[in-house]
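# just coords:
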């Protein structure tokens, strides 16, 4: 792709890194090591999200247990959700497909398969196996090599927690943002100064390169420094709650933020932060537990090994129940308001 024909970033909004739902014990597709996909629940959850205003889905990111998914399952999963969204009237909701490979050719093959299945963007996890020995130049060249040949626009996925603490410097993001086929990043860390140095950088064309936080607990701060929104785990449980904060911010900016607007947004961000503590502590295990307990979708023990089994402590959910009951009431309130408007 030439520099004169830059790819376009995903539309601004709230995206969900969806969990991959697996067959429940007692069903024909179940086995205790690698239970099969549960596409019916996957679709139920996808439609639950987009009906609440979620702008798009990230399929097979970290929350989607991408490293445990076989190639043929990747195609089946993406294709089934693209078909479900299209048939339900949500053709405008893009699918971003994650990759979590170290080898460039494998990454490119995975991106090509994702496109064939219906994905519109690729979210590429940094190569962290040799993180302590990897230079910023090496990181830059790795992503550029992927982006040069990728059949989908590339988003850089920076998640030190699953990449051996690989660090991608803001200056490296500035260089990568100039690539015609690199259209944004997901920053799944809490380094606010680095987020600012990317999202507010005057050296980046922000019409071409969008900054998404991977942490809903950072949504309001990230919006104020130039980020476009979030790819957020809690939004997989309470989509309307997270979308509400995004909409409130953009509406208030358009008309002029009042003190009451600011107080309302701070309170909603506070409640989101309370819920995000479970996501931060347990990741996909906590997200699946919450979706199953709050909405009855899927199985809180529905991961693949070594994540199968859910919470080890049978009393763990009781520690979060009050917070999640409050968020559920907010979710139902915002959904009702949306339907009446």
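On my side now, so go ahead. Quick caveat: nothing in here was measured; it's all calculated off a predicted structure. Numbers count the residues shown, from 1 in each chain.

# From here on, just use CA atoms for contacts and neighbour counts.
Fine.

# now stretch 241-259, how far from the chain's geometric center?
In terms of CA atoms, centre = their mean, to the nearest Å, the centre of stretch 241-259 is found 21 Å from the chain centre.

# Can you point out the buried residues in it?
Within stretch 241-259, the residues that qualify as buried by neighbour count (16 or more other CA atoms under 10 Å) are 241, 242, 243, 244, 245, 246, 248, 249.

# Do a quick rundown of the strands in this protein.
14-17, 56-59, 95-99, 121-125, 154-158, 182-187, 210-213, 229-231 (DSSP state E).

# which helices and strands does the second one pack with?
Helices and strands touching strand 56-59, as assessed by 3 or more CA pairs under 8 Å, 6 or more residues apart in numbering; DSSP states H and E, comprise strand 14-17, strand 95-99.

# Pull the number of nearby residues for residue 138.
Using other CA atoms under 10 Å, residue 138 has 12 neighbouring residues.

# Report the contact partners of it.
With contact set as CA atoms under 8 Å, 6 or more residues apart in numbering, residue 138 has no partners.

# also this one, for the comparison:
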């Protein structure tokens, strides 16, 4: 579990201008993140746009990341959905080869009860050959996995090792941190709340901005884990503007605009129903990357 303490990166899936998967840009992105000092990589999470990738494209993304990473960092694969039987079917050893854990989102759209969420993850835990990190993101799923449900799962299933908590609610995060077993990881799923959650006992973050500014964001997380509040605060306040910017028009449009301006990816294309960042947002991102501040 120490492998997933620190800074994880929720990788984008780069596209060419014709919207095909851009393998060369993905290769550069992996190398850039590794060189920037992040601790692990998350493949085909929400930021990777798996909902608009074919099965063949998803396999291409997995194969590319595994090949380029070459065992240097732990890898986490997004395996989730709102059809429990389909998620269980996807949790087979062959599909998970090369990965160290799975990140499984709480069922979306169906809006299950807390008991339904528990029963869903019970099946995930019973069928996963790899450790499981839960993912709570009510802004996308339409339902909130409450702390009591997470605590219940954490106490029952030893292979559920943590949660990516992205409710945007610090009080909920504190209740999780207070209630879960000591060896259960509460990982921030919100870049802006990473510092307070980590300082309160969290295990770090699965971040979006860390693939654009890996050295700076990783330094903030490490400072927080080490209890260096002065350094962590300074970095946090420096990063706040760019964190706001990348989510202003949705994810991953903002972070792809950052990566394009840094020449990490060839284009900032996303697939419909997402659209690329506006020229006005791109201009503000450019200003931040050049001088460290955003237009007000």
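Received, thanks. Every value quoted in this text rests on a predicted model; they were computed, and no experiment measured them.

# just to revisit the earlier point, output the strands of the first structure as JSON lines; include the columns distance to residue 47 of the first structure.
Formatted as JSON lines, the strands of the first structure follow (distance: least, CA to CA, whole Å):
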{"stretch": "strand 14-17", "distance to residue 47 of the first structure": "12"}
{"stretch": "strand 56-59", "distance to residue 47 of the first structure": "10"}
{"stretch": "strand 95-99", "distance to residue 47 of the first structure": "13"}
{"stretch": "strand 121-125", "distance to residue 47 of the first structure": "20"}
{"stretch": "strand 154-158", "distance to residue 47 of the first structure": "24"}
{"stretch": "strand 182-187", "distance to residue 47 of the first structure": "23"}
{"stretch": "strand 210-213", "distance to residue 47 of the first structure": "22"}
{"stretch": "strand 229-231", "distance to residue 47 of the first structure": "17"}
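
# Among the helices and strands packed on strand 56-59 of the first structure, which comes closest to residue 191 of the first structure?
strand 14-17 (20.3 Å; CA to CA).

# For that closest one, buried residues please.
Within strand 14-17 of the first structure, the residues that qualify as buried are 14, 15, 16, 17, counting by 16+ other CA under 10 Å.

# quick check, nearest of these to residue 305 of the first structure?
residue 17 (19.7 Å).

# What lines up with the closest one in the second structure?
Aligning on TM-score structural alignment places residue 17 of the first structure opposite residue 10 in the second structure.

# My read is that its match contacts residue 42, right?
Yes. Residue 10 of the second structure lies in contact with residue 42 (CA atoms under 8 Å); the separation is 4.7 Å.

# Overlap in contacts, those two.
The contact sets of residue 10 of the second structure and residue 42 overlap at residue 206 (CA under 8 Å, 6+ apart).

# Residue 279 of the second structure pairs with which position in the first structure?
Under TM-score structural alignment, residue 279 of the second structure pairs with residue 314 in the first structure.

# Which stretches in the first structure count as helices?
For the first structure, the helices defined by DSSP state H occupy 39-50, 71-87, 104-117, 136-149, 170-177, 192-199, 219-224, 239-255, 259-282, 284-295, 321-340.

# can I get the ones you listed in JSON lines with distance to residue 233 of the first structure?
Output for these, formatted as JSON lines (distance: least, CA to CA, whole Å):
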{"stretch": "helix 39-50", "distance to residue 233 of the first structure": "12"}
{"stretch": "helix 71-87", "distance to residue 233 of the first structure": "18"}
{"stretch": "helix 104-117", "distance to residue 233 of the first structure": "21"}
{"stretch": "helix 136-149", "distance to residue 233 of the first structure": "25"}
{"stretch": "helix 170-177", "distance to residue 233 of the first structure": "24"}
{"stretch": "helix 192-199", "distance to residue 233 of the first structure": "19"}
{"stretch": "helix 219-224", "distance to residue 233 of the first structure": "12"}
{"stretch": "helix 239-255", "distance to residue 233 of the first structure": "9"}
{"stretch": "helix 259-282", "distance to residue 233 of the first structure": "7"}
{"stretch": "helix 284-295", "distance to residue 233 of the first structure": "7"}
{"stretch": "helix 321-340", "distance to residue 233 of the first structure": "14"}
